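Asker: please work out how this folds:
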Amino acid sequence: MVKKQFNFKAVPFILVFSSQALYAQGVYGPAANDAKTKDFEIKIARTAEALGVSLYEDFPVTRAAVPAPRAALVYGSPALSAPMRAPELPKPEPGPAAANDMPVGNKWGYLAVAYHTICAQLADSGFLPWADAAPGFDEISEKVLAAVKGSRYEARKAGSPSLLREEGFINEMEALSGAKFRPGGAAEFLVNGPASFAAKDRLMKAAKKTIYVATYAIYDDVTGKETTEILLAKKKEGVEIKFMTDDTMAFVFGAKNLKRMAAAGIDVVRYRETGRTHDYLHVKMLIVDGEYSIVGGLNYGDPYSHKNPNGLKWRDTDVLYTGPAVTDSVRAFAGLWNSQVKEPARQVPAPREEAAGTGQARIAVTLQNPPTLAPAILLSVLKAIHGATERINIENAYIVAIPAITRAIVEARERGVEVNVLTNSKESIDSDGKSFADSIILSVKAFSDAGANVYLKQGETLHSKFMTVDGIFCSVGSYNFHPRGERYDTELNVSILDPASVAQIDAVFARDIAEARKADTKALSPKPGLLSRIMERYFFAQLRPNTVSGL
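Answerer: Reported below is the predicted structural model:
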């Protein structure tokens, strides 16, 4: 890695933000009254937010009407279609949402988040003499664009046959990402929490051998408690359970649930990246009996599941799939889990190769662990955009695009390809998140200036993360179009080649943009406040235009 000059002007702001956290720790102890405790929590949350990380992964919003949940998904397998017997689970009493705020986690955990964010920012900038700087976003962008365009297939004008129908082009995508498209799969999209958690709960209750879970966070709420109860019941039945969550987020949310699991003999790992202890596990994956896998954006909390009738109801997307690609999911889980566990008896064994399935979908499981000059998910996304000749649909919660993504979108528009983008608006982010919303708006403005159709979510937060291309290809998972994905967050996406499956999610996208507001010049010309200007100048300056290939 190449050392790069650190922007010393940023240090005062880092120290100011961190001093808020330290001051709060000194003033507000466990005996403080509720008002002071709440003030403490707000200050720490804002400190972490100002540094570019959300304690809730996304920001809460006001309540809005949510479409009725889709029916549970059925592949014809007894595990999904037959009635299941499971112990009765105690139903936690749902608490009313106070001013529609997200549930507040352990206040001391917020200090851990702020600490890791500050340390990561200092280390990756090259400020610390014993740490090499992480690759810059310009450097990453130049490398990945060169790799994507180093193809025997020239990008085609709109109206030409899609490159995603060319087997040689798909082979190049596989070589770039390191993820093989496995044939014989079946995929069904789980739109919003009720559909996803109906499938998750049903699969876990029906498990006979193994349940593997990887998640950014499990919350101390209805969903977190219900999930814990299901896992405790299955442990009593003799099912092997491995539960992995991000170590830093476990300081904030879910400590009681994790403690209950461990006490019952469930194998729990609090993931911390070896050699990069300030990074995050952002993967969301469930694997049951090595036969079913669910991947996407949903954590184990009420805003995702919608199980609390008085709580937030975010818009999100998972995908349930079967077939040989599930073996690759187990392999990805094993790689992460085994890096944290040294005892052979606790490790996940290498999975057996599964025989070809009978489904029509080809599915690739792509794990990305930054920082790297060859980020696998980014490469697969850019390759798909390069191959587009008709339409690109992007639904992503946080679009603060690095230069490579912006360049790829601009070039797609220059070829005449239709580009549609849905992301969060200021209205779908609460007041504490408005500074981050300005960064999103400034980023998608470059898309709009190139002729893309940009839509801004209304009502509750958008947390969904998927992209489709030419009605053939879909990438869905935990990956945000945000620099954290190239710097700090380990991500997992599933890529699907199947017109029938992609048609499902394209129909959902059409509904989502119909409920959004199409952005005009005024909506894409925010008047940022002081904190927004600080963040843009000192934390997102490397993402400004005119940095890559003439942008």
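Asker: please make it C-alpha for all contacts and neighbour counts, starting now.
Answerer: OK.
Asker: residue 493 looks like it's in a strand, true?
Answerer: Yes. Counting by DSSP: H, G, I helix; E, B strand; the rest coil, one finds residue 493 located in a strand.
Asker: name the nearest residue to the residue nearest the centre of the chain, sequence neighbours excluded.
Answerer: Geometric centre of the chain, nearest residue: residue 478, 2.5 Å, by C-alpha atoms, centre = their mean. Leaving aside its sequence neighbours, residue 478 sits nearest to residue 297 (C-alpha to C-alpha, 6 or more residues apart in numbering; 4.8 Å).
Asker: hmm, residue 319 and that neighbour touching each other?
Answerer: No. With contact defined as C-alpha atoms under 8 Å, residue 297 does not count as touching residue 319 (9.4 Å).
Asker: of the two, who's got more company?
Answerer: residue 297 (30 against 21; other C-alpha atoms under 10 Å).
Asker: where's the more buried one relative to residue 540, distance?
Answerer: Using C-alpha to C-alpha, to the nearest Å, residue 297 is found at 24 Å from residue 540.
Asker: do the same with residue 524
Answerer: Residue 524 is 17 Å from residue 540, where distance means C-alpha to C-alpha.
Asker: between these two, which is the more surrounded one?
Answerer: Legend: neighbour count by other C-alpha under 10 Å for residue 524 and residue 540, higher for residue 524 (21 against 17).
Asker: report the buried residues of stretch 265-275.
Answerer: Buried residues in stretch 265-275, counting neighbours by 16 or more other C-alpha atoms under 10 Å, are found at 266-273.
Asker: please give the structure of this sequence too, so both can be compared:
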Amino acid sequence: MTASALTTGIVLLHLLGVFAAMHAVMHARTPQGAIGWALGLMLLPYATLLPYLYLGSSRFLGYRVAHPIQPSHALPAAPDALPADPGCARFAAISALQGRPFRSGHRLRLLIDGEAAFDVMLAAMAAAEYCLLVQFFIIHDDALGRRLQQILLERAAAGVRVCVLFDGIGSHALPRHYVTTLRTGGVAIHRFATHRWRNRLQLNFRNHRKIVVVDGTRAFVGGLNVGDEYLGLKPPLAPWRDTQLELQGPAVADLQQLFADDWQWITGAAPPLLLPPPGDGDASALIVASGPADPQETGSLFFTAAINAARQRVWLSTPYFVPDHAVRAALQLAVLRGVDVRVLIPARPDHRTVFLASTMHAHHAVRAGIRVFRYQPGFLHQKALLIDRDTAAIGSMNLDSRSFRLNFEVAAMAVDRAFAADVAAMLTADFSHARAVDEREYRDAPYLRRVAMHVARLFDPLL
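Answerer: Have a look, this model is predicted:
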């Protein structure tokens, strides 16, 4: 290559870097992300242009526009047995954000850890008579994955309409023969992927939702994926601490519709949808959905609004504690109001960079008066939120920028004193197996580890 050709190539790379930097400044969701990308693209385009192509977009384009659910496919709202709990009123902003009301009449059951949760979920799937909707971020071809596969095949053979979604990145290790076997057996199964041309090169976006709906009457949401590690069978993260929620009542229709949104984006057709029967339970509930196609920062706004509504306590359990400014400020303000604020995080890392950033955020939280605890027995993957003595949420949302802005997520928020008491008892047991974080965790760490924490925090918008 001649010197002039090399010079021309360098100039072109820098020009492309400048144009990409302009795009980053115009479209990045956070100022930190815009500054980081812009500086990298202008100063080191050789190293940042390709990553920006795959990681730079912060909007999932076309999701709501390309294949809207037609009115004939959409479920009508199930009739509520009674008016929603009066306590729902203080979460009116979350209801408005979701565009649907809290609904009454729900039966709720906590399913604690993988063995108990999968025993109930797989038994419910095996009893399906009409329709089975299944969505997980990760499905592995291991013992648990093959148990799921067998049940899906049996239900399809019995004439049940079975629809399965899995995330293409989360389930990247799922072998083709696993999917082929299901399709051959009559199961409609698809990989959720950014397959439209405007999103084709993006690796940032993931469908992190975990939804199971059986015959339109029973639904499950939470943190569990399909893999032996979620049963606590894979050291060094074992035992695995997680929680799932079983829900019966009108909000099951909202979970079906949420699955239908994702299904139609991939297939262009609607899945089978069944109207749930009228609810006969005591809990009021709202399905909270978020994703990178939302016009607002739905995930962050959900946590911020919920924390701001608290007057007695905010207990949080999350595997990744990388809050944005709004959530961090809400937690600090809650402390200043005299609210009992506790955050439960893992003592063991599954992702080193996120763990380092979480440690840095935990240090700042402790300095602000927030009580932070590290769960000791095994890896903590649970996503739970407890507000005061009447409200709790269980779902797939982590407390990090990825869940706030880059992942499709779902949670069920319930206003019910009995259910909140169950969640409080569960978290009390978790805190009893945790160690309080103090300033020494950061101060006594080796210097290079502290540097690594600060460097990891620079990547907050991508974590």
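Asker: can you tell me the element residue 241 of the first structure falls in?
Answerer: Element membership for residue 241 of the first structure, per DSSP states H and E: strand 240-246.
Asker: whoops, I mixed them up, residue 338 of the second structure
Answerer: Short version, using DSSP H and E: residue 338 of the second structure is in no helix or strand.
Asker: can you check the one 5 residues further on too?
Answerer: Residue 343 of the second structure is located in strand 340-346, with elements delineated by DSSP H and E.
Asker: average separation of the very next helix or strand once past that strand from the aligned part of the first structure, please.
Answerer: Towards the C-terminus, the helix or strand next in line after strand 340-346 of the second structure, according to DSSP H and E, is helix 352-367. Superposed on the first structure, helix 352-367 of the second structure shows a mean distance of 1.8 Å to its aligned residues (mean C-alpha distance after the TM-score superposition for the first structure).
Asker: now do helix 352-367 of the second structure against strand 340-346, angle only.
Answerer: Here the directions of helix 352-367 of the second structure and strand 340-346 differ by 160 degrees (axes from the mean of the first three to the mean of the last three C-alpha atoms, to 10 degrees).
Asker: so the aligned partner of residue 270 of the first structure in the second structure, which of the three states?
Answerer: In the second structure, residue 270 of the first structure lines up with residue 191, judged by TM-score structural alignment. The local conformation at residue 191 of the second structure, judged by three-state DSSP, is strand.
Asker: mind checking how far residue 191 of the second structure is from residue 284 of the second structure?
Answerer: Counting by C-alpha to C-alpha, the gap from residue 191 of the second structure to residue 284 of the second structure is 33 Å.
Asker: over to residue 175 of the second structure?
Answerer: 41 Å.
Asker: tell me which of these two has more neighbours.
Answerer: Counted by other C-alpha under 10 Å, residue 175 of the second structure and residue 284 do not tie: residue 284 has more neighbours, with 29 against 11.
Asker: so that one sits against residue 104, correct?
Answerer: Yes. Assessed by C-alpha under 8 Å, residue 284 of the second structure is found in contact with residue 104 at 4.1 Å.
Asker: matching residues in the second structure for stretch 241-253 of the first structure?
Answerer: With TM-score structural alignment as the criterion, stretch 241-253 of the first structure aligns to 162-174.
Asker: what do you get for stretch 407-420 of the first structure?
Answerer: Against the second structure, stretch 407-420 of the first structure falls on residues 329-342 (TM-score structural alignment).
Asker: show me where the stretch 251-400 of the second structure has helices.
Answerer: 252-267, 298-309, 325-336, 352-367 (DSSP state H, counting those that start in this stretch).
Asker: just send those helices back as CSV, with distance to residue 66 of the second structure and mean neighbour count too.
Answerer: CSV is the format used below for the helices of the stretch 251-400 of the second structure (distance: least, C-alpha to C-alpha, whole Å; neighbours: other C-alpha atoms under 10 Å):
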stretch, distance to residue 66 of the second structure, mean neighbour count
helix 252-267, 7, 22
helix 298-309, 21, 22
helix 325-336, 32, 18
helix 352-367, 34, 21
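Asker: and the residue nearest to residue 478 of the first structure, what pairs with it in the second structure?
Answerer: Checking TM-score structural alignment: residue 297 of the first structure goes with residue 223.
Asker: could you do residue 318 of the first structure as well?
Answerer: In the second structure, residue 318 of the first structure lands on residue 244 (TM-score structural alignment).
Asker: surely that match is in a strand?
Answerer: Yes. Residue state for residue 244 of the second structure (three-state DSSP) corresponds to a strand.
Asker: let me know whether it touches residue 108 as I believe.
Answerer: No. Look at residue 244 of the second structure against residue 108 with C-alpha under 8 Å: they stay out of range, at 10.6 Å.
Asker: which one of the two has more residues nearby?
Answerer: residue 244 (27 against 23).
Asker: what separation do you get for that one and residue 381 of the second structure?
Answerer: For residue 244 of the second structure, the distance to residue 381 of the second structure - C-alpha to C-alpha - is 11 Å.
Asker: just residue 120 of the second structure next, same as before
Answerer: As defined by C-alpha to C-alpha, residue 120 of the second structure lies at a distance of 19 Å from residue 381 of the second structure.
Asker: those two: which is more packed in?
Answerer: residue 381 (23 against 15).
Asker: now do the same for that one: its match in the first structure.
Answerer: Using TM-score structural alignment, residue 381 of the second structure pairs with residue 463 in the first structure.
Asker: contacts only, for its match.
Answerer: Residues in contact with residue 463 of the first structure (C-alpha atoms under 8 Å, 6 or more residues apart in numbering) are 58, 297, 314-317, 396-397.
Asker: and it, how close does it get to residue 243 of the first structure?
Answerer: From residue 463 of the first structure to residue 243 of the first structure the distance is 23 Å (C-alpha to C-alpha).
Asker: so who does the match of residue 270 of the first structure touch?
Answerer: 165-168, 266.
Asker: how close does it sit to residue 139 of the second structure?
Answerer: Residue 191 of the second structure is 11 Å from residue 139 of the second structure, by C-alpha to C-alpha.
Asker: just residue 199 of the second structure next, same as before
Answerer: Taken as C-alpha to C-alpha, the span from residue 199 of the second structure to residue 139 of the second structure is 23 Å.
Asker: compare these two (neighbour count), which wins?
Answerer: For residue 199 of the second structure and residue 139, the more surrounded residue by other C-alpha under 10 Å is residue 139, and the numbers stand at 25 against 18.
Asker: from residue 276 of the first structure, how far off is the aligned residue in the first structure for that one?
Answerer: Using TM-score structural alignment, the partner of residue 139 of the second structure in the first structure is residue 218. Residue 218 of the first structure is 22 Å from residue 276 of the first structure, where distance means C-alpha to C-alpha.
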